[in-house]
Structures are given as C-alpha cells and as structure tokens.
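Asker: Pasting the sequence and the predicted model now:
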Amino acid sequence: MQSLRMKVVELRNVSFRYAGSERNVISNINLQIEEGESVLITGPSGCGKSTIARIIMGLIPHSYPGELSGEAYVLGMNVFENPVSSIATKCGIVFQNPENQLFTFSVEDDVAFGPENLALPRDEIRRRVDESLKLVGIEHLRYSSPNSLSGGEQQKAAIASILSMHPSVMIFDEPTSMLDPSSSVSLVQSIFKLKESLEKTGKKITLIIIEHRISLLLNHVSRIIIVSDGRIVVDSDPITALYEGFKQGIPINIPPVLQIFFRIKDKCGLENPPKDLKELLTNLKTR
C-alpha cells in the first residue's frame, strides 16, 4: 500500500561535480524522504553525504559552484530555482562546527536573527526566541556570548537558532564530530526529545542526520541510507541496511555486537539482533 505521507525531500537523478574537480562527488542520486521521518545518512568519509545535505538546503547550486544535473525539491520548492533564503524558512541545517552559524554577541541575538529577517512582529520574535531556548534547555544561556559556550552548548544554540524559523525539515551534518562521547549521547537524546515535544504540539518535523557514529542513532531512526563512492547503495530499515552494508564490505561503523551477530546468525540460527553483547551471549546459550 502506497504511503499517503507528504514527500518533503525528493531528489531525482541528481549528480554534482565541484568546480575544478574532474569527477562527480555524487552520481544519479534518487532519494525520497517523507514527512515526520527520522533518517540517518552514513558512509565513508568523502563519499558525498554532506554534498547531499547542501543540495537539499539549496547551498548547491547557489553557494557552491560546479556542474549540477537532475531535479531537487524540498516541500515542493524547486531547489535550483528558489533562493536559499526561501528554502531556509522551511528547512534548517546545523553544521559540523556550530561556530560557523553563531556570529552575534549573545545566544538570544543569534536565535532572533532568522525571525528578524522575516520581518516578524517584535512580540512574535520574542515568543519564538523564548520557545526555542526552552525546547533545547538553554534559557539560562540567553545572554551568554556564543564564544563562551562549550561545544555541546554551542550545538544547542545553533539548533535553537534553526528552531526559531519553525522549520519542517532539520538537517544535522555530523553533529557529534566536535563532541566527546558523553556530550554526543546527550545531544542525540536532546534532538529526539525535541522531535517528540514538537509532535505533541501537533507539529511534524522531519530529521535528516548525517553521522558516522551509527551506534548513537541506531535506536532512534527508522531508516538508514548508506552512501558509497557518491551513490546511494543501501536504503532500508536500520538492521537490514547495516546487514547489507556488512555483506558489501562498506567501511562504516557498524556496532561491534552487530558485526558479530551478522557473522554468526545463519550458522547459529539466530533471528533477532541483540541490543548488546550480554543479550547475544544469552541468545547463543538458549540455542
């Protein structure tokens, strides 16, 4: 039965080559993402993951010169024909280094920047700032300088600055790359608590997360897309996707317990993937 959910992202046969390069960084990308999905895009370094994010946001072709072909739509908007400013009202991106998008003297000013550029009434801007800071739990940092914040706090400030635009799609490009393991877990939990909180208010938000630390997101996403050599080679539910990636020998960070499970599951007659090594050993003992 065909899904009735709206397609918020659609790429059709998209290929791109950066200016000065002799080869495509992505080739013949076909991708559909529906409203409310939580999708992980992963793959080896340099495989084209971030390029896909830049196309969805319209940064390609408007900010990155190169040779582009195919079609790309976000919430019905033709990415190639609409300016980034229009796309940014519905789709936001949090970059690897949040310092790149925090540029004012206070967290409050950064969060207010987007709504101010929409020329919203002052009361509405204040309401959005208050709402966004509360959703990510940094009300106490309202008047702090972004330069004085920790990496995790800067990420949350960057997320708040996107939330204030009331986006329907949020893209996270390697959000944990600057964080230690504990802060990474905390950030991922915050992202999905945020999605849950927004959905309780009736607002569906689509999450697209580009990340190589698969274990952080495995229990949160409903779909994993694996990119290799500029092409989508796997697109499925998390366990199926990782098993396919394992069989194809794609160098991605499959959690060790799943690597063991994939190696022995047929020989040992195992069916259900374990959550941890203890569960795997228990399953083996009961065979």
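Answerer: It's in. Computed from a prediction, not measured in an experiment: that's the story for all the values here.
Asker: Could you use CA atoms for every contact and neighbour count after this?
Answerer: Noted.
Asker: Name the nearest residue to L11, ignoring sequence neighbours.
Answerer: Excluding the flanking residues, the one nearest L11 by CA to CA, 6 or more residues apart in numbering is A72, at 4.5 Å.
Asker: And what about that neighbour, helix, strand or coil?
Answerer: Three-state assignment for A72 (DSSP: H, G, I helix; E, B strand; the rest coil): strand.
Asker: tell me the contacts of it?
Answerer: By CA atoms under 8 Å, 6 or more residues apart in numbering, A72 lies in contact with 9-12, 14, 55-56, 78-80.
Asker: same thing but at 7 Å, please
Answerer: Shown in contact with A72 (CA atoms under 7 Å, 6 or more residues apart in numbering): 10-12, 78-80.
Asker: can you check F105 too?
Answerer: Counting by CA under 7 Å, 6+ apart, F105 has contacts S145.
Asker: Please repeat the previous calculation with a cut-off of 8 Å.
Answerer: Residues near F105 by CA under 8 Å, 6+ apart: 144-146.
Asker: Give me the buried entries from the residues you listed.
Answerer: Taking 16 or more other CA atoms under 10 Å as the criterion, what is buried in the contacts of F105 is 145-146.
Asker: if we can go back for a sec, arrange the contacts of A72 in JSON lines, one row each, with neighbour count and secondary structure as further columns.
Answerer: Compiled in JSON lines, the contacts of A72 are given as follows (neighbours: other CA atoms under 10 Å; DSSP: H, G, I helix; E, B strand; the rest coil):
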{"residue": "E10", "neighbour count": "22", "secondary structure": "strand"}
{"residue": "L11", "neighbour count": "21", "secondary structure": "strand"}
{"residue": "R12", "neighbour count": "15", "secondary structure": "strand"}
{"residue": "N78", "neighbour count": "16", "secondary structure": "strand"}
{"residue": "V79", "neighbour count": "24", "secondary structure": "coil"}
{"residue": "F80", "neighbour count": "20", "secondary structure": "coil"}
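Asker: want to compare, so here's the second one:
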Amino acid sequence: MSNRDAIVVENLTFQYPDTETPVLKNIHFTLKEGEVLGIIGRTGSGKTTLAMCLNRLVPTVIQGNLEGTISVFGQDISQRSVADMADKVGFVFQEPENQLSQMTVEEEIAFGMGNLGISREEMKYRIQETLKQVGLEGFEKRSPLALSGGQQQRLAIASVMAMRPSIMIMDEPTSMLDPRGKNEVYDVLRKIKTYGMTGVIIDHEVERMASYCDKILVLDDGEVIMFGTPKEVFSELTLLHEMEMNAPQVTELADRLRKELQIDVGSPITVEEAVKAFQIVSIK
C-alpha cells in the first residue's frame, strides 16, 4: 500500500439551496492510495452528498454552497468538471438500472471508454478482461435488462473498472440485492485492491465492511463522529448505539458476554477473529 495521499478533505461544508442548515459540516479526513474507506451513518447523515463531492457531481451538477477543499492525488479539484474527473474517480450508483443504457453488455462496458477516447483494440481487451474479473464472461451479447440484480450491479462496476479510474466510489451497491447478490458484488469489490485502486464504499453491511475496509468513517447529522480502522470504530459500541447503529454481530455478542457473563473475548470484528478469541478462552 502506498504512502501517497489519494483523497484529502479539509473543512468541507456543503449546504443545499433553500435549506436552513448544511448537510455536511466541517468534514476532515485523509485516505491513502490503495486503501478502502467505508462510510456509515443513519439515513440523511450526508453520506451520498459527501461521495458526490469527491467526483464533483456536487456542486457542479447538484448545486449548492460548498466551502473547504478536496484534493485528489495532490490536486485541488475545485475547478474540475465531472467529465474532467471521470478518468480519476469512478462512481457506481445504488440502483444499477439507472446507470445502464446500452443494448448489450459489451456495449455497456465500451460506452464509458468511448467517451475517454480509448482505442478500439484496447476496448476489446478491457471488455474481456473486466468481464472475467466480474464473472460475466459469455454475457457479451446479452441485454443488461435480462440480467439479475446482482449481475446488473457487477456490470455497472465493470463499466467503471474498464475506464481504469484511480478511485472507485460505490454508493450502497448492495442495498437492492438479496444475500446471493450481495455476496456476488462483494466478491468483485475485493478485487479492486489487486488493481491498486482506492475505494470508497457507502453501505449498511457492517460485517462485510469490517473485513473489507481499511478505514471507517461514521457520519451523523453531517459531521464526522469517528474515523479510524474498523477495529477502532466498531469497538466503540456505546457511541454507535447512541447513533442507532450496530457493530458487526460478533462484536455485539462479545460485548454482551463481557457484560452479562464476565467472559472477556476482546472485541472481535470478524467471524475469523471471534473463532480465534473463543478458542483461546476455551483453552484457558
């Protein structure tokens, strides 16, 4: 993992027109190149607005008053357009059908690359490579509308990945999916690190985020309440509960065991950590 800063957000405040209070308030955080950031928080806490600031959808398309600075790989993006940012920051939306517009799967993946001026030969190579990575080989001629929800979301991710952005942002990519679809998408998301991509994921799947993300940012009422490693954030159960959020189930279970049975297994945040912790306790 690189020591280079991928995203630096400083004093970021944003207010929509005709509203009384900002939706984002004095946001600060830094994400290193190759890290994956998970953003969690209650509905209306500002998660999606923050994500859209990172690729300039806010405030260039969705307008309002923005203060503070965002730097991407050392460059202030305040004068950049959404189109300018397309080769740096890719965005996958919550509902994939809103992002899919072409007649076939291969045309869908080619569409974004065409806007970047990628050569035809390079397009063919990237289409095949990306379809393999998302598990959609053989679907080239199929209509995106004929795909399942999980397949559509994987196609939306593939369309962004093919453009080779340095940063991939995903806004609740599994919220509309069944458990199988969620697993399919997270299997793909795990692969972005092999590209050295930096990731930003908004989701409610804290179990998956605990094992996948390098950093967690907790937003509440537009403010950063916590920012740190999954272990640091999900160990703060009292604070999470005050915001009507939960930690991973194994963390919640460990907390109850400690409080009700005086059995201390630490604060595991993944199933693997919990298994090891329980084995140590049983041996003692």
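Answerer: Received the coordinates, thanks. Since we're looking at a predicted model, the values are computed, not measured.
Asker: could you pull out the helices for the second structure?
Answerer: Here the second structure has its helices, by DSSP state H, at 47-54, 57-60, 82-85, 105-115, 120-133, 149-161, 179-189, 206-212, 230-234, 237-242, 249-261, 271-283.
Asker: What residues in the first structure pair up with the first one?
Answerer: Using TM-score structural alignment, helix 47-54 of the second structure corresponds to residues 49-56 of the first structure.
Asker: Pull the residues that contact the matching stretch.
Answerer: 9, 25-26, 41-43, 60-61, 72-74, 79, 171, 173, 210, 227, 230.
Asker: Same check on stretch 23-37 of the second structure?
Answerer: By CA under 8 Å, 6+ apart, stretch 23-37 of the second structure touches 1-16, 45-46, 49-50, 68, 193, 196-201, 212-217, 221-224, 227.
Asker: from these, which would you call buried?
Answerer: Buried by 16+ other CA under 10 Å: 5-10, 12-16, 45-46, 49-50, 197-201, 212-217, 221-224, 227, out of the contacts of stretch 23-37 of the second structure.
Asker: Quick one: mark the members of those residues that sit in strands.
Answerer: Within those, residues falling in strands by DSSP state E are 5-10, 12-15, 198-201, 215-217, 223-224, 227.
Asker: Which residues lie in contact with S267 of the second structure in this structure?
Answerer: By CA under 8 Å, 6+ apart, the residues touching S267 of the second structure are 231, 235, 251, 254-255.
Asker: about what we covered before: for the match of helix 47-54 of the second structure, the distance to its chain's centre please.
Answerer: Chain-centre distance of stretch 49-56 of the first structure: 10 Å, with CA atoms, centre = their mean, to the nearest Å.
Asker: Have a look at how far, on average, that stretch is from the second structure.
Answerer: Stretch 49-56 of the first structure, aligned to the second structure and superposed, deviates on average by 0.6 Å (mean CA distance after the TM-score superposition for the first structure).
Asker: returning to that earlier point: quickly compare the helices of the second structure and say which is most buried.
Answerer: Counting by mean count of other CA atoms under 10 Å, helix 149-161 has the highest mean neighbour count of the helices of the second structure, with a mean of 26.
Asker: helices or strands up against it?
Answerer: For helix 149-161 of the second structure, the packing partners by 3 or more CA pairs under 8 Å, 6 or more residues apart in numbering; DSSP states H and E come out as strand 89-92, helix 105-115, helix 120-133, helix 179-189.
Asker: could you redo the last one with a cut-off of 10 Å?
Answerer: Under the contact criterion of 3 or more CA pairs under 10 Å, 6 or more residues apart in numbering; DSSP states H and E, helix 149-161 of the second structure touches strand 89-92, helix 105-115, helix 120-133, strand 167-171, helix 179-189.
Asker: which residues of the first structure does it align to?
Answerer: Per TM-score structural alignment, the counterpart of helix 149-161 of the second structure in the first structure is residues 151-163.
Asker: Quick check: the matching stretch compared with the second structure, mean distance?
Answerer: Looks like 0.7 Å for stretch 151-163 of the first structure (mean CA distance after the TM-score superposition for the first structure).
Asker: re earlier: the residue nearest to L11 of the first structure -> the second structure?
Answerer: By TM-score structural alignment, A72 of the first structure lines up with I70.
Asker: so S78 of the second structure sits right up against L12, yeah?
Answerer: No. The criterion here is CA atoms under 10 Å, and S78 of the second structure misses it with L12 at 11.6 Å.
Asker: where do the contact lists of the two overlap?
Answerer: Common neighbours of S78 of the second structure and L12, using CA atoms under 10 Å, 6 or more residues apart in numbering, are 53, 66-70.
Asker: just the residues you listed now: which is nearest A86 of the second structure?
Answerer: Closest approach to A86 of the second structure among the shared contacts of S78 and L12 of the second structure (CA to CA): C53, at 13.2 Å.
Asker: so what's the most centrally placed residue in the second structure up against?
Answerer: The centre of the second structure sits closest to I201, judged by CA atoms, centre = their mean, with a distance of 1.0 Å. Listed by CA under 10 Å, 6+ apart, the contact set of I201 of the second structure reads 36-40, 47, 51, 92, 168-173, 189, 209, 213, 216.
Asker: how long is stretch 144-152 of the second structure from one end to the other?
Answerer: Terminal residues of stretch 144-152 of the second structure are spaced 6 Å apart (CA to CA, to the nearest Å).
Asker: any chance of the contacts of A72 of the first structure in TSV, with distance to N117 of the first structure too?
Answerer: Formatted as TSV, those follow (distance: CA to CA, whole Å):
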residue	distance to N117 of the first structure
E10	27
L11	28
R12	32
N78	22
V79	20
F80	22
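Asker: Sort out which one of the residues you listed lies nearest I252 of the first structure for me.
Answerer: When those are compared for distance to I252 of the first structure (CA to CA), L11 wins out at 23.5 Å.
Asker: The closest one pairs with which position in the second structure?
Answerer: So, by TM-score structural alignment, L11 of the first structure is matched to V9.
Asker: do R126 of the first structure as well
Answerer: In the second structure, R126 of the first structure lands on K124 (TM-score structural alignment).
Asker: Pull up the gap between its match and E33 of the second structure, please.
Answerer: Going from K124 of the second structure to E33 of the second structure by CA to CA gives 28 Å.
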